[in-house]
Each structure stands twice: as structure tokens, then as C-alpha cells.
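> the sequence and its predicted three-dimensional model are supplied below.
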Amino acid sequence: MTTRILIVGGGYVGMYTALRLQRALRRDEALITVIDADSYMTYQPFLPEAAAGNLEPRHVIVPLRRVLRRCRVINGWVTRIDTASRTVDFEPRPGEARRIGYDLLVVAVGSISRTLPIPGLAECGIGFKTVEEAIHLRNQVLAQLDLAASTDDQATRRRALTFAFVGAGYAGVEAIAELEDMATYACRYFPSIERSDMSWYLIEATGRILPEVGPEMGRWTLEQLRARGIDVRLGTRLNSAENGHVELDDGTSFDTATLVWTAGVKPHPVVGSGDLPLDEKGRVKATAELTVEGHEDVFCAGDSAAVPDLTRPGEFCAPNAQHAVRQAKVLAGNVVATLRGRPRVPYRHAYAGSVASLGLHKGVAQIYGRKLRGPLAWFVHRTYHLSRIPTFNRKVRVLVDWTLALFFPRETAALGALSDPRREFEYAARGRSS
């Protein structure tokens, strides 16, 4: 009888696991099903470059059905995982909810933004985890420049030219650095706007930024951001953002139309919907062999799993792409071993280091203890992630984007209608001329 392998999640872990399984298993050996809300995997390290216009957004995603030709891909949401009955509850985008059974389960649902009950945040803020959010932020920043250049009202102009980012980890630092770099470049096409007219705030509750690259490189990055006119507030919290009026706990207040929340992530809530064992942070308790504790037929990895770090006894693997991609390789191998009655192997990977882009030709990195900064770190950042983005197709497309950018200026037009594509048609349908 063909074994039913169900993979919940089509991100790093889900897609890479499915890709390896379809290569390793015979067609009659297993039926592989992948469930995800989207039909593509997003390569998140390239989101800042997509937001800044250095990369075409379509080139930072990988269509699941194109690369997982031997897998069944279905789109929708898993709302409950029941290991006792070996089933998951599935809700498709349209249609009736149904229950799907499995023999082996891979939980790879990833994480979502960790928000706080701050007044106005849900109404005014936006995250930076999806390609849709990256496209929106690019259009938002450029649209605010358009607005500021078109109004005579000084309050409206100040609000439009004020940009606030909360959270100074990788996502926050790379997002603000790339978008500020893009906006500064775009100013050459707006005679009435100087770089000094814009206000960029990076708000961080702790006392440091980019903890992943170490204290020394974090301080260097802080100096670089401040030298570019970015107001970095350490040890500062967001108290309120109602109607776009931001209030910080240090007494600062200002109005903004752009509030980006990148203050951490948390495991996807579906892991707590059933009977999976969770730790105090809401992560699935995993073994070193990437099985769920007490469940030999359930595997897990990635942001939603508490995977023991064998290189640092007593600690867990960080929730990042470096671990996720490598965990997927081991996980897939262990699924195959389980099917064929062979022993599983533990996941072990010593953290290689971190790289971050701070805008065009700017970067910071710490790799195997070696500290890099400036253009060299930026080059290493691009080279590393070019090697990691899946499929030869996407590698070539990304490389072509970068090559063309060497010879042609950046695009600085805002396509705001993308978020409201029916506006023009509705206007026409009401019998008015545009």
C-alpha cells in the first residue's frame, strides 16, 4: 500500500522537504501532498531587495506546482492537527471544509508576526514577511513622495515624509535600510523634496540592533544608519499608533502614514489547535531527529519547532532560513529512512554566521567569526543568497535583474492601483469620465 505523506506548509521546510522526497522516493512508494495557503514559496531574504526595486517581486517566489511535479499541491488552510486519528482539518479557499488523512505527517507551518495589543497597530501597521507586504511598502513609500510633492499643506507633507519601523532585527534593519536608500535615490526626481525633508525612525525595545551579527558589527551598523539620517531609538517602545499618530514611551510623538512592524515572530497558531506537544513558547517539541516528541510518525522543523541545537547543549536552533533549509534535508532523509526501516540521523549544524544588506553596495556580515562590512559584505550577502534560492530558473532571473540594474536607473514609479485594482473600473461604471 502506498504511504500517504502529508506536508503542512509550503515554505522553506515544506518545499525543500517535498523536493527531496520526490527525488528520493519511487512513484509507487509514497503519495506526497503539500498544503499551503499560497501556491508559491517566498524566499524571504530577498524581500528587502524586492521592496527597494532591485529585484522583480515575481523572481523572489518559487511556484510550488512547477518544482513539485510529483507532489499533489492543494491550497487552503489547515485548522486542526489530530495526531490521534492521523488526520488534519482542511479548509480550501472556496468550498467545504474536509478532513485529510495521512500515514506520515510533516509540520512545517513556519511563523507569523508577533504583535502586541498596542492601540492603532492593527489598523495602521503592516508586517514584512510576505511578497505582498514588500510590494505594498514599495508602493506606499513612493506614493507618499508623490503626495508630499503634490500638496501645499505642511502637516500632510510631514506625515507623508515620516516613516516608522518597529523592531531592529534582520527584517527591520534590512527593510528600513533598503527603503531609505530607494527613497533617497528617488528624491532626484522630486525637485521639491530633499533627503533632509524625510524622517525615518527605527524603534527597538532592547539596547542593540542586529544581535545576529554580534555586538561589534551591531554597533557599526547602528553608526551607519544614524550617519544616513535614520533616527534609531534603542530601549524604546511603541505605546500607541491610533489614526497614524505614533507615541513612544520616551515622550516622542509624530504622525505617519507608514508604520512597519517587524518586532519578532511567533509559531503559527495551527500548531496549538490539536494535540501536538508544545513548549512554553508555543513551539512544537522536537527531537534531534526532527520527529515530534512521542510521535514517531510526525516530523517537524523550522520556525514552529523547538529543535535541540546539538552544537550548543541545552539550547535550540534559531528560527532562520539557514537552519530551515538544512533541517529540511535531514528531515527528508529521516522520512525516507522511516519508510525503508533504516535508522534516522540527528540534525546537527554549527551556525555559520549572518549577512545583512543595508542598501545598494552596503552591508554587514559575520561569517565563521570573520567580520565584514561595506561593499564586500554586500557582495557576500548577494552571493550567498543567490546560491541558496531554489531552482536554476530563479537564480538566473535574479542574476539578470542585478545585471540590468548595473546599466539602467531604478524604477521609482508607485503602482498604488495594485492594492485596489477595481477602482478605475468602478469609477467608470458609475457613469463618470476620468
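Noted; the coordinates are in hand. Numbering: from 1, shown residues only.
> contacts and neighbour counts: CA atoms only from here.
OK.
> for the closest residue to Gly214 other than its chain neighbours, give its distance to Pro215.
Computed as CA to CA, 6 or more residues apart in numbering, the closest residue to Gly214 that is not its neighbour in sequence is Gln366, at 7.6 Å. Remark: distance between Gln366 and Pro215 (CA to CA, to the nearest Å) = 11 Å.
> so those two - more neighbours on which side?
Remark: of Gln366 and Pro215, Gln366 carries more neighbours, 20 against 13, as counted by other CA atoms under 10 Å.
> so when I look at the more buried one, I'm seeing a strand, right?
Yes: using DSSP: H, G, I helix; E, B strand; the rest coil, the assignment for Gln366 is a strand.
> isn't it right next to Ala356, touching?
No: when contacts are counted by CA atoms under 8 Å, Gln366 is not listed as touching Ala356 (9.2 Å).
> around the closest residue to Ser419 other than its chain neighbours, how many other residues sit close by?
Leaving aside its sequence neighbours, Ser419 sits nearest to His136 (CA to CA, 6+ apart; 7.4 Å). If you count neighbours by other CA under 10 Å, His136 ends up with 19.
> SS state for His136?
helix.
> so how far is Ser354 from it?
Remark: distance between His136 and Ser354 (CA to CA) = 27 Å.
> repeat that for Gly214.
Taking CA to CA, one finds Gly214 at 9 Å from Ser354.
> looking at those two, which is more packed in?
Ser354 (20 against 17).
> wasn't the more buried one part of a strand?
Yes: according to three-state DSSP, the state of Ser354 is that of a strand.
> take this one as well and set it beside the first:
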Amino acid sequence: MALIRNSTLRPRILVVGGGYLGFVTARRLQKSLDRGEATITVVDPNPYMTYQPLLPEVAAGSIEPRHAVIPLRRHLRRSEVVTGKVTRISHADRHAVIEPELGEPFELDYDHIVLASGSVPRTLPIPGLAEEAISFKRIEEAVALRDRILSRLDDAAVIEDDAERRKALTFVFVGGGFAGIESLAELEDMARQAVARYDTLTEADLRFVLIEAMARVMPEVGEAQARWVVESLRARGVDVYLETFLQDCTNKHIKLSNGEEFDADTIVWNAGVKANPLLIDSDLPLDDRGRIRARADLRVEDDNGVVEGAWAAGDNAAVPDLSGGGVGGFCVPNAQHAVRQAPVLAGNITKALRGGSDFVQYSHKSIGTVAGLGVYKGVAQIGSFEARGILAWAMHRGYHGMAVPTIERKVRVFANWFLGILLGRDDSQLVDLAEPRKAFAEAADSKPLPKKPEAKAAEAKKSEPKKAEAKVKEAAARAS
């Protein structure tokens, strides 16, 4: 294992994670620190940051996938960007082990570390789940789901067996939080638009199913809004099962806790998240849910007090919610907190580097929530104000369009939306993205085409003089 030490007297700030929190924190540090004051190193498996609230619209074809991600190197020009995984953290020695996609793992020393590795899907030991389901947290998953649903329409259009046809057109979404509702609603809206182009399919052939273990959906909105969301989905033909669990999905055969069974070709898992498990292999303090223990000023703390040089926020941190509205007293893992924690985090680190101690405490009371449920459909709740339909849809797009980092990306996203209103949503699919060499490999392995009978006869006729000549030569050889 290679060992990389700080080669200058400049302190190194290691940002673990290039998601929204890590990206914005590094960008703020670039602006607030003088040149040469510190080295900022960002490590993430991906060379881009994904703005996750836009994933449902990416899946539905309202936003070009590349416009929902921000390339790290383009916008973090004064930072080191390392594409790889942090596999171990030894804060006592102030170094982390980084494993790149290619090459040997290496150790990187640091003076301050920012834990911004985010979250991963929280799965359950349900038979068949790991083999058959797909989550909805990455840009690749959003694109794959769109292409999968559209390809199932193509398949179903020519399937004659009724059972196989129903299976191909049944799409199950597990989890009724914001991610689950938005992804189902956007994709259902897209599928209903696309199915109109098939002569052999109708909207009645589509079956979208929502499975939620709780008695309601979208806990971030009020009871009335949550009931309206369920009613509107059911009015669109979605089967909504509340207080219901997925018990088995082996071989894509769905078994629910209410006793119902059916086949579904597509299973989407949106039933919660957990802190990134890389934090387990570290000497930093974790709570009982695997999150980094943090103070309101975003410094890490253990039973003995502040852990100097360690900072944490976002989905992988247990940050106290000073507003009193957080579940269990902590900030919930959503984009609204990450957006506001990043500037506080960058400001406090800058103060620490310059010897300051008057750190700002993070405090934010939710201003409300907005969600898109398809084109011209949405739900919003801002304090006591509630909106539904096209107004909520416009509020959703306005908020997230402005929250996307960088002016360049904002322009691209708003341009996508303008073109969608003008020209309609793009529901084209790309095939074989997972196997881009498929066509070439098939061509390379293909056998010569069988020759027609006439060609075989002509070839045999041409070869007759050669055969006769060969016989003459063979006879002469024997005679000699």
C-alpha cells in the first residue's frame, strides 16, 4: 500500500463524499480560504455530484440525465478530486485509506476531515429483494428504470400470453415516502403518455402498485395532504396498499402481508435509507443507527467531548435539530438540511483553520415541502399553506431549479423544463446501455451466412476442372 504524506506545510481538509453536502462545502471553502491556506481534497466513487431531488424527473424524461449531475472537477478547480472509495479512517493517526477504481489502495494524511458520505438504501431480509429489486438513489438507476419501463411496453405489445403480458406491465414500488411517491407518480405519468402510441396496448393494461408499511404516505406533509395524494394516485389507477409489507419477491413473484400474490417484472425499493456503512470501519464515534455523532456546530463529539479536526453533517450524521421538529431530536436526512448545513460547515472549518472558536450552530426550521407527481401535478405544504395540482407543481420546479448548485446547471435544468413544455416530454429509450458491446460482440461471433443452392451448384461446377487436374497429377505420381 502506497503512503502519501502532506508534502507542504499547508493543512489538508479531506472531504469524504462528493454529494450535495461535500460538493457545496468544498466549493464554499474554495471561496472563503486564501490561495495556499489549505489543500482541499474531495474523495468520491463518482466524478460528479447528483442532485437527487431531480431523479424522478430524470426517470420520467423531463430532464436530461447529465443535467442533474454536477461534474466535480469542472466546479472544484481549486480542490483535489480523487475518484475512489474511502475504505478506512484512522482519526487518531489522521489518515484515511483510499481505494481507487484502478490501482493500489493508498493512505492519505489529513488535518481536518469532513464526513459527508451520505446514505445508502436500507434493505430488509426479504427473500428475492437483493436479486430482483432496484433502488432509486443514483442517476444510473433513474435512467435504467425509464428504459426498463419503456422496453416492457415494447415487449408487452407483442406478447400473446396474458399472464406474461400482465407481469411485464406490472410495476411495484415499495415505500411511500417522498422518494417513493415522486418516483412512482412521475414514471406512471410517463408510461401512461407512452402507452398511447401502441395500437395493441391501453392504459388499462398498466398496473402500478405502491406498498407502504405505515398507515399513511409522505410523513413530511399534513394528514389532509397525505390523504389527497393517496386519493389522486388511486384515481389515476394506482393500487395503493397501506399498512402492508412486502414479504417475498423471489423470481419476481410478489407476496404481500395482506395475502395477495401476483407477478411483477419491475420492483423498485424506496423503503428508507441508512448511513453509509464505510463509517463502521473508523475510530470515530457512532450512534446506534451507525451515524456519526455530531454537535449542532457540526463538530464530531464522543463521550469525552469534541473530537478535534472531525466534522460531520448530512445523511451520515446525527445532528441535533435545534428547531425541535426532528424525529428523535435529530435532523432528518433530506436535501433541505444538506442545502443549509453546507455553508455552516464551511464557515466553521474556516474559523477553525484561522484559530477561531465562535462556531455557528446549525438551526433550521422546515419551511415546508414540495413534491412533483407528474407533469402539471404536485403537492406542496408551506407552513399552514397547502397547494395541490399545477400550482404545487410550479412551486416544486421553482424551488429545486434554484437549489441545484451552479448557475450553469440551473440554466440547463430550466431549459429542459421550457423545452418540455414547448415540445413535450422526451420518453425515448436507449437500449443495451448495460451491454454497449452487445451488437459488436454478436457481429464478431456471427457465422458466415448459409449459401443458397444455386451458389453451391455454381461453386461445385467451378471446382470440377480442378478436381480432374488433381486426379491426373495423382496418377502420374503413382506411375513414377
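Received it, and whenever you're ready, just let me know what you need. If you're wondering where the values come from, they're calculated on a predicted model, not measured in any experiment.
> any residues in contact with both of Gly214 and Ser354 of structure 1?
Taking CA atoms under 8 Å, 6 or more residues apart in numbering as the criterion, Gly214 of structure 1 and Ser354 both touch Gln366.
> how big's the offset between the strand or helix carrying Leu145 of structure 1 and structure 2?
Taking DSSP states H and E as the criterion, Leu145 of structure 1 maps to helix 131-150. Mean deviation of helix 131-150 of structure 1 relative to structure 2 after superposition (mean CA distance after the TM-score superposition for structure 1): 0.3 Å.
> mind listing what's buried along the helix or strand following that helix?
Sequence order places helix 154-160 as the next helix or strand after helix 131-150 of structure 1, per DSSP H and E. By 16 or more other CA atoms under 10 Å, the buried positions in helix 154-160 of structure 1 come out as Thr156, Arg157, Arg158, Arg159, Ala160.
> post-alignment, helix 154-160 of structure 1 versus structure 2, mean distance?
Using mean CA distance after the TM-score superposition for structure 1, the mean distance for helix 154-160 of structure 1 is 1.0 Å.
> contacts for that helix?
Against helix 154-160 of structure 1 from outside (CA under 8 Å, 6+ apart): 144-145, 147-149, 151, 197-198, 254-258.
> do that again at 6 Å, thanks
Under the criterion CA atoms under 6 Å, 6 or more residues apart in numbering, residues Gln144, Ala148, Asp255, Thr256, Ala257 lie in contact with helix 154-160 of structure 1.
> buried ones among the residues you listed?
Gln144, Ala148, Asp255, Thr256, Ala257.
> now render those as JSON lines, adding distance to Arg312 of structure 1.
Shown next, in JSON lines, are those (distance: CA to CA, whole Å):
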{"residue": "Gln144", "distance to Arg312 of structure 1": "47"}
{"residue": "Ala148", "distance to Arg312 of structure 1": "51"}
{"residue": "Asp255", "distance to Arg312 of structure 1": "45"}
{"residue": "Thr256", "distance to Arg312 of structure 1": "43"}
{"residue": "Ala257", "distance to Arg312 of structure 1": "43"}
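> now flag whichever of these is closest to Ile81 of structure 1.
Lowest distance from Ile81 of structure 1 to these (CA to CA) belongs to Ala257, with 39.4 Å.
> trace that closest one over to structure 2, please.
By TM-score structural alignment, Ala257 of structure 1 lines up with Asp265 in structure 2.
> where's that match relative to Glu459 of structure 2, distance?
Asp265 of structure 2 is 51 Å from Glu459 of structure 2, by CA to CA.
> before we move on, what about Val332 of structure 2?
From Val332 of structure 2 across to Glu459 of structure 2, the span is 77 Å (CA to CA).
> what do you get for Asp288 of structure 2?
Per CA to CA, Asp288 of structure 2 is found 79 Å from Glu459 of structure 2.
> of those two, who's got more company?
Neighbour totals were compared for Asp288 of structure 2 and Glu459, and Glu459 leads with 11 against 7 (other CA under 10 Å).
> confirm that one sits in a helix?
Yes: counting by three-state DSSP, Glu459 of structure 2 is part of a helix.
> OK, contacts around the aligned residue in structure 2 for Ala51 of structure 1?
In structure 2, Ala51 of structure 1 lines up with Ala59, judged by TM-score structural alignment. Taking CA under 6 Å, 6+ apart, we find Ala59 of structure 2 in contact with Ala142, Val143, Arg146.
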